[in-house]
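Participant: Just to be clear, the model below is a prediction. Sequence and coordinates:
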Amino acid sequence: MPKTNGMKLTLDKDLSKVGQIEQASHSVGRALLMPGLALVFIAVCAVFATTVTGSAPQSYIIVVAAAVGAYMALNIGANDVANNVGPAVGSKALSMMGALAIAAVCESAGALIAGGDVVGTVSKGIIDPAGLADSRTFILLMMSALISAALWINLATVVGAPVSTTHSIVGGVAGAGIAAAGIGAVNWPMMGQIAASWVISPVLGGIVAALFLAFIKTAIIYQDDKIAAARRWVPLLVAIMAGAFSTYLATKGLKHIMEIDLQMAGMIGLGAAVLTWLISSPLIKRQSQGMENRNKSLRELFKLPLIFSAALLSFAHGANDVANAIGPLAAIVTTAQSGAVAAKVGIPLWVMAIGALGISFGLVMFGPKLIRMVGDQITKLNPMRAFCVALSAAITVIVASAFGLPVSSTHIAVGAVFGVGFFREWYTANSRRRRDYIARNPSNPDREKAPTNDQPRYRRLVRRHHFMTIIAAWLVTVPAAGVLSAGLYLVFSTLG
């Protein structure tokens, strides 16, 4: 009998080893499959560009640019879109698969329906085309900028740092522009504004998110009757979200379809807010019927608005940031076909499709890593905290647009996550309202571990390692992309 037991133990160990080997094989297979699919997508885009351009002048340049633009779009999907759905996934309001599906559809819809049909050929006025020698120089400059930005975003995704794709392409254009036409070719006041946005974007996002979380804690969470407080205030918060996103979409997406100024966008947002409040008030009251007086019930009330916010953020991102992938590509296509550098270029539909599909495919294939980083690994999020992050992203972009400040949606969203985490650290240690509530409700199942007189009053709720990694990546994005782009331009101009 002992012998039989020994044989069973040996067999169990062998089967366990086989299972581990199979699991490792599956992991390796998945790791090889995704880059392979990405290469197939890039190749398909290049072949499609060949059929579109035919025997047009410098068609080989257009084909190469299409492949590079597809690579850039994949990287934007892998890195940038995480900010839109990461909080919803981290708070468990959405599953990873649900988030990927919603974001992929909304990103593509935003890019194809409301994506910019006209973009500046040199990314926000960083380089004056008049200072460039000829169209060949311009094409090499834009190609270098596109490749360097894509490579930098790819590297940032590998190390787990969400970076600004706008700053990456701006750095690439500036670096290649300096290599092509000297330091004087760069619009340094504009670069100064972009550098200022490194600080402005995350700080604004963090402050706005912290203020909304402070309101939710004060007005709802630490009230004795949470459900009654939620019925009063959640419809108002949802209305503010609807108004903010309506204004955001009007200023950042619909402006590509019709002429809308900030005042008109504000009126659209106000109308959407009032309508949403009228609809959501009875819905929230009905949904909250019979709910327990617990934070768990509050989380359920915030889940659906959070899912809508993730979808709207993705739509607006596709409409606004698709130009980062296909703006330089469109500029190269137009210049190669016409032989002259234009201040503004139209974006062909096939170029827009490459950007939209590339962002969606990049999100599905490579996005989960950064989604987990933003949603789960910086600080712990629940639907209420994630709602504050999403609301902050929309409101901060509107405020920045009103003051003409160039801000990064990536920096705003990640800054909002940091703001929520750091505010929770401060609130846990210093809030008298929180301590009084816990004292009145010592058996409440939702009470968090609170510091007492004999315990430390400070808890770290933000992972400092991720904080430092992300800040460092933000600081070096423009110079790193610029140096790489300058080097690529020098190599290309030598070979050409």
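Facilitator: Cool, got the structure.
Participant: hey, let's count contacts and neighbours off CA atoms from now on
Facilitator: Noted.
Participant: Tell me which stretches of the stretch 251-400 of the chain form helices.
Facilitator: Counting by DSSP state H, counting those that start in this stretch, one finds helices in the stretch 251-400 of the chain at the ranges 262-287, 295-338, 349-366, 368-372, 383-402.
Participant: got a list of what the residue nearest in space to the middle of the chain touches?
Facilitator: Closest to where the C-alpha atoms of the chain average out (C-alpha atoms, centre = their mean) is residue 83, at 3.2 Å. The contact partners of residue 83, by C-alpha atoms under 8 Å, 6 or more residues apart in numbering, come to 162, 371, 374, 410, 413, 414.
Participant: Of the helices of the stretch 251-400 of the chain, give the one that comes closest to residue 127.
Facilitator: helix 295-338 (12.8 Å; C-alpha to C-alpha).
Participant: quick one: the closest one to helix 349-366, angle?
Facilitator: With axes from the mean of the first three to the mean of the last three C-alpha atoms, to 10 degrees defining the directions, helix 295-338 sits at 140 degrees from helix 349-366.
Participant: Centre of the chain to helix 295-338, how far?
Facilitator: 8 Å (C-alpha atoms, centre = their mean, to the nearest Å).
Participant: same question, stretch 244-256
Facilitator: Per C-alpha atoms, centre = their mean, the centroid offset for stretch 244-256 relative to its chain is 17 Å.
Participant: contact partners of it?
Facilitator: 110, 114-117, 260-262, 265-269, 272, 309, 312-313, 316, 319-320, 391, 394-395, 397-398.
Participant: then this one, side by side with the first:
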Amino acid sequence: MSTDSEPKQWKTLDKDLNRISRVEYATRYVARPLVGVGVAFAFVALATLAAAVTFGQAQGAVFVVAAAAFGAYMALNIGANDVANNMGPAVGARALTMGGAIVIAAICESAGALLAGGDVVSTISKGIIDPAGVADGSTFTWAMMAALIAAALWINLATWIGAPVSTTHSVVGGVMGSGVAAAGVAAVNWPSMAAIAASWVVSPVLGGVIAAAFLAFIKTFIIYQDDKIAAARRWVPVLVGIMAGAFAAYLAIKGFKRVIAIDLLTALLIGAGAGAVAYVVTAPLIRRQSEGMENRNRSLKELFGLPLVISAGLLSFAHGANDVANAVGPLAAIVHAQEAGGFAGKVTIPLWVMVIGALGISFGLVLFGPKLIRMVGSQITKLNPMRAYCVALSAAITVIIASWLGLPVSSTHIAVGGVFGVGFFREWDTERRARKGNRHIAVKQVAPEERRRRKLVRRSHFMTVIAAWVVTVPATALISGLVFLALDGAFS
């Protein structure tokens, strides 16, 4: 009797263990999204603690501690939303895994913010609002606080719904809205706003044109050649040299200025030398890698893998230098106002403020970035390593120029503009070859109705992105103005 009951007991035990395993799996599945939120809260708490330890019992410490918390929150949102524009093309082209892209971006973003982020921070914190038009230091502090809160909330909402909005737009709109609420329209530096607005228009167009030009170059001199591999051996090292030269010139101007002052001509010479060295180093590597490859486009995709990874790292460095201003610009203004007892004079950027911005961007990328990386990399238009390289190189060059000039352009506009530029160029090139044919490539004739249906850029995403760009500034300005009025009414 006992012998017959033993199998039933084991079956019952197996069922119970299976139920427990399912409960454990369900618990892990439900708790997984909360891990990122918990780590984010821990980072904000550490940033708040760092500000409290730094200021201690000094006057205005409460303002600085609160601003540090919101600055850390803002940096997390920038990492979750904006960094997708840097690594999305490389991941979409399958040149990098998601994990590899996150590691490279985190390192390069932090390095760019800490080495070369100071000048743009000054533009954000002082160039939009004229401190002389604000009544007192307390009002100025509340205005900067409202800008941080409004921008962070808006970007958080955009990330949640999967929209790659401009964090630069968010911060500039927030500063403008709180400035108008604090001191009226006259407090806004409208010439500075006009220059920034012009850069918003120029940056996506320039990014798209440069990306399309690089793609046209690659198609003409490599893809459409009879011997594609020989053409790639000749031109891929040149493209890598261009990228290395631009990066070296920028680093000479911005990254080493605390050690030695380098003028523009010297920096350009350094860039030219670095580009030449990169060409000499890359040429034999490409030659060795291309040995035995078949003469087809798939082989070219493999040859562009290394340049794409390098260009993605370059873009992340430039993004860290340019967009750290969005996280810590208002925070730097608040710190200066509390330390100096006013808001006149040049704003200096404390190291701990820059560290909050750099680490926040990196943590935001690791915790929440993959969602928008996938969207930018694969849902706007189809990318391969050659197209993604054009996007990354175009965005990197444009962001570097903007950061060098001290203009807070939107890396979102530049990178997404590059993606659109590549997609629209492919549409135009496909139509051109379909009409006229090509002596190198046989083009399948397609009916006009079918060609219209086969658009290479998703128009729904295009319109959504444009709408988000248009709405961001007025939305954050409105939110910031309301937040300022609430803070001023509650604590004044």
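Facilitator: Received, thanks. Keep in mind it's a predicted model, so treat the numbers as computed, not measured.
Participant: rewinding a little: return the member of the contacts of residue 83 of the first structure nearest to residue 277 of the first structure.
Facilitator: Nearest member of the contacts of residue 83 of the first structure to residue 277 of the first structure, counting by C-alpha to C-alpha, is residue 413, at 25.0 Å.
Participant: Using JSON lines, please lay out the contacts of residue 83 of the first structure together with neighbour count and distance to residue 36 of the first structure.
Facilitator: What follows is these, written out as JSON lines (neighbours: other C-alpha atoms under 10 Å; distance: C-alpha to C-alpha, whole Å):
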{"residue": "162", "neighbour count": "28", "distance to residue 36 of the first structure": "23"}
{"residue": "371", "neighbour count": "30", "distance to residue 36 of the first structure": "22"}
{"residue": "374", "neighbour count": "30", "distance to residue 36 of the first structure": "26"}
{"residue": "410", "neighbour count": "25", "distance to residue 36 of the first structure": "28"}
{"residue": "413", "neighbour count": "31", "distance to residue 36 of the first structure": "31"}
{"residue": "414", "neighbour count": "30", "distance to residue 36 of the first structure": "30"}
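Participant: Dump the helices of the stretch 251-400 of the first structure to CSV, plus distance to residue 61 of the first structure.
Facilitator: Shown next, in CSV, are those (distance: least, C-alpha to C-alpha, whole Å):
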stretch, distance to residue 61 of the first structure
helix 262-287, 39
helix 295-338, 7
helix 349-366, 14
helix 368-372, 33
helix 383-402, 36
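Participant: so which of those helices comes closest to residue 479 of the first structure?
Facilitator: helix 295-338 (17.5 Å).
Participant: So in the first structure, which helix runs the longest?
Facilitator: Longest helix in the first structure, counting residues (DSSP state H): helix 2-53.
Participant: before we move on, the earlier item: pull out the buried residues from the contacts of stretch 244-256 of the first structure.
Facilitator: Buried members of those, scored by 16 or more other C-alpha atoms under 10 Å, are 110, 114-117, 260, 265-266, 268-269, 272, 309, 312-313, 316, 319-320, 391, 394-395, 397-398.
Participant: Just give me the match in the second structure for residue 361 of the first structure.
Facilitator: Aligned counterpart of residue 361 of the first structure in the second structure: residue 363 (TM-score structural alignment).
Participant: which residue packs closest to that match, ignoring adjacent ones?
Facilitator: Take residue 363 of the second structure and drop its neighbours on the chain: the residue closest to it by C-alpha to C-alpha, 6 or more residues apart in numbering is residue 76, 6.3 Å away.
Participant: In contact with the one you found, which residues?
Facilitator: 40, 360, 361, 362, 363, 364, 365.
Participant: 6 Å instead?
Facilitator: Neighbouring residues of residue 76 of the second structure by C-alpha atoms under 6 Å, 6 or more residues apart in numbering: 360, 361, 364.
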